[in-house]
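Enquirer: Okay, structure incoming, though there's no sequence with it:
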């Protein structure tokens, strides 16, 4: 079984690790130029971005060829998932994928302009997350066939939200991130960026291909990077994932 994942602060990587099988980081597959895959079962694990997938996930799937008897997709989300899974179904059709199983799991949301991290961390019980995840793992192990479906209104809202998110994302970091004098030029933000969007000289310089994943902000050891509209200075990294794993997953520097 092969699982392709995209992660910023560790939630999707944790889910992928718990499901098991061979794990493939989408940014690293793009870096390696690998786009053809085959296995008995193939899955995708990704966070909800703008009621759908981040561009890097969508573009990877569109460009790739997959062959399997069983396909599944798991989406992590923090508030309202709406029809995020519908987005991956539609995109996957272009690569000849018809999903057998899709599901979603509520976890801590890292989007600082919408959530206070202190409240997110307190309100999202790890035991509830693992209970939900164990049910999903059992479904996949037993090759259950089931698709999450939402209503027409949800589908339309997700489509509009994803379109808006795509338009805003290109220069998102350059326009909305601030770096204060705490910065020590350690380059961790550059290493965890999945889009190769950050170059550090004296301070981080943000380019025009931001995925709005906020990995750079949450992993900064000096708490030096901030959003102009953030609701708190607290940060989040999934407690089951190490920084090295995120760097290994996302570092696209050449």
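Expert: Nice, thanks for sending it over. Not measured: the values here are computed from a predicted model. Numbers count the residues shown, from 1 in each chain.
Enquirer: can we go C-alpha only for contacts and neighbour counts from here?
Expert: Will do.
Enquirer: Identify the residues contacting stretch 142-153?
Expert: 70, 82, 83, 85, 86, 99, 100, 101, 102, 103 (CA atoms under 8 Å, 6 or more residues apart in numbering).
Enquirer: same thing but 10 Å
Expert: By CA atoms under 10 Å, 6 or more residues apart in numbering, the surrounding residues in contact with stretch 142-153 are 41, 70-73, 81-86, 89, 99-104, 136-139, 155, 158-159.
Enquirer: Tell me where this structure has strands.
Expert: Under the criterion DSSP state E, strands of the chain are mapped to 2-5, 22-25, 36-38, 41-47, 65-67, 70-77, 101-106, 177-179, 198-200, 204-206, 225-227.
Enquirer: May I see the ones you listed organised as TSV, with mean neighbour count and distance to residue 244 added?
Expert: As requested, the strands of the chain are arranged in TSV below (neighbours: other CA atoms under 10 Å; distance: least, CA to CA, whole Å):
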stretch	mean neighbour count	distance to residue 244
strand 2-5	22	16
strand 22-25	17	13
strand 36-38	12	26
strand 41-47	25	19
strand 65-67	16	29
strand 70-77	23	21
strand 101-106	21	24
strand 177-179	15	23
strand 198-200	19	18
strand 204-206	18	20
strand 225-227	22	20
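Enquirer: ok, second structure coming up, stack it against the first:
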């Protein structure tokens, strides 16, 4: 089995590791490491994708990489996105990518995790982390049995997705990143950025135009020197999956 994952704050890596623990032969592959390849051919007949939902959709960055996959020899595909509450158009858009190769997602499920962008009471984060410990057991059992499962489409969430897409492009523009004087020029923000969107100039990070809103830089900054000029993230406490 091969599990391709993308993680910003560690939620998806946690899920991928939990699944891997239950299979003798299982490889974990950070999906961003495949960006440079023109074609991606899995070696296993069982392939999984684990990633966060950003503003009701799978990230365009991840879509670009999945479009490079050759699924012709793959027999079982499972997709486990994680989000706070809204999967939006995630499965609809991913099904379209696979349909281009006459393939379907065999198993779809969602795990609900703490949000990395909007401030909710910390008790809600603890509740979700406790609940996901139970929910992931059921997901793993389904994958072991090669269960086929297709989630129904929630059209209310699709409407929310279009609103959230407009909102994210405005509120989470790279131009809104702020770096204060607490910055110690450690370069961690550059290291954790999956799209190599950050460069260091004169000891301070510069944010370019290839941001996918994963907020890894914000959450992993050891001095909390990075913030955003918007009403949602500026007061958000730092979060990474424990």
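Expert: Done, it's in. Since the model is a prediction, treat every value here as computed from it, not as a measurement.
Enquirer: Superposed, how do the two chains score by TM?
Expert: In this superposition the chains share a TM-score of 0.87, using TM-score structural alignment, normalised by the length of structure 2; 233 aligned residues with a CA RMSD of 2.2 Å.
Enquirer: of all the strands of structure 1, which lies closest to residue 53 of structure 1?
Expert: With distances scored as CA to CA, the stretch of those nearest to residue 53 of structure 1 is strand 41-47 (7.0 Å).
Enquirer: residue range for that closest one in structure 2?
Expert: Using TM-score structural alignment, strand 41-47 of structure 1 lines up with residues 46-52 of structure 2.
Enquirer: With structure 1 overlaid, report how far the matching stretch is off on average.
Expert: If you overlay the two and look at stretch 46-52 of structure 2, the average distance to its match in structure 1 is 0.6 Å (mean CA distance after the TM-score superposition for structure 1).
Enquirer: picking that back up, I'd like the strands of structure 1 laid out as a markdown table, including distance to residue 55 of structure 1.
Expert: A markdown table is the format used below for the strands of structure 1 (distance: least, CA to CA, whole Å):
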| stretch | distance to residue 55 of structure 1 |
| --- | --- |
| strand 2-5 | 13 |
| strand 22-25 | 15 |
| strand 36-38 | 19 |
| strand 41-47 | 11 |
| strand 65-67 | 17 |
| strand 70-77 | 15 |
| strand 101-106 | 19 |
| strand 177-179 | 20 |
| strand 198-200 | 17 |
| strand 204-206 | 17 |
| strand 225-227 | 21 |
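Enquirer: quick one: which of these is nearest residue 236 of structure 1?
Expert: Per CA to CA, nearest to residue 236 of structure 1 of these: strand 225-227, 13.3 Å.
Enquirer: In contact with the spatially most central residue of structure 2, which residues are there?
Expert: Centre of structure 2 computed as the mean C-alpha position; nearest residue by CA atoms, centre = their mean is residue 52, 2.5 Å away. Residue 52 of structure 2 makes contact with 5-13, 58-59, 80-84, 87, 90, 110-113, 115-116, 214 under the criterion CA under 10 Å, 6+ apart.
Enquirer: Residue 131 of structure 1 pairs with which position in structure 2?
Expert: Using TM-score structural alignment, the partner of residue 131 of structure 1 in structure 2 is residue 134.
Enquirer: So what's the residue count around that match?
Expert: Residues lying near residue 134 of structure 2 (other CA atoms under 10 Å) number 10.
Enquirer: what do you get for residue 30 of structure 1?
Expert: Neighbour number of residue 30 of structure 1 under other CA under 10 Å is 17.
Enquirer: I'd like to know how far whatever residue of structure 2 lines up with residue 98 of structure 1 sits from residue 149 of structure 2.
Expert: Aligned counterpart of residue 98 of structure 1 in structure 2: residue 104 (TM-score structural alignment). Applying CA to CA, to the nearest Å, the value for residue 104 of structure 2 to residue 149 of structure 2 is 11 Å.
Enquirer: which of these two has more neighbours?
Expert: Higher neighbour count among residue 104 of structure 2 and residue 149: residue 104, with 18 against 13, using other CA under 10 Å.
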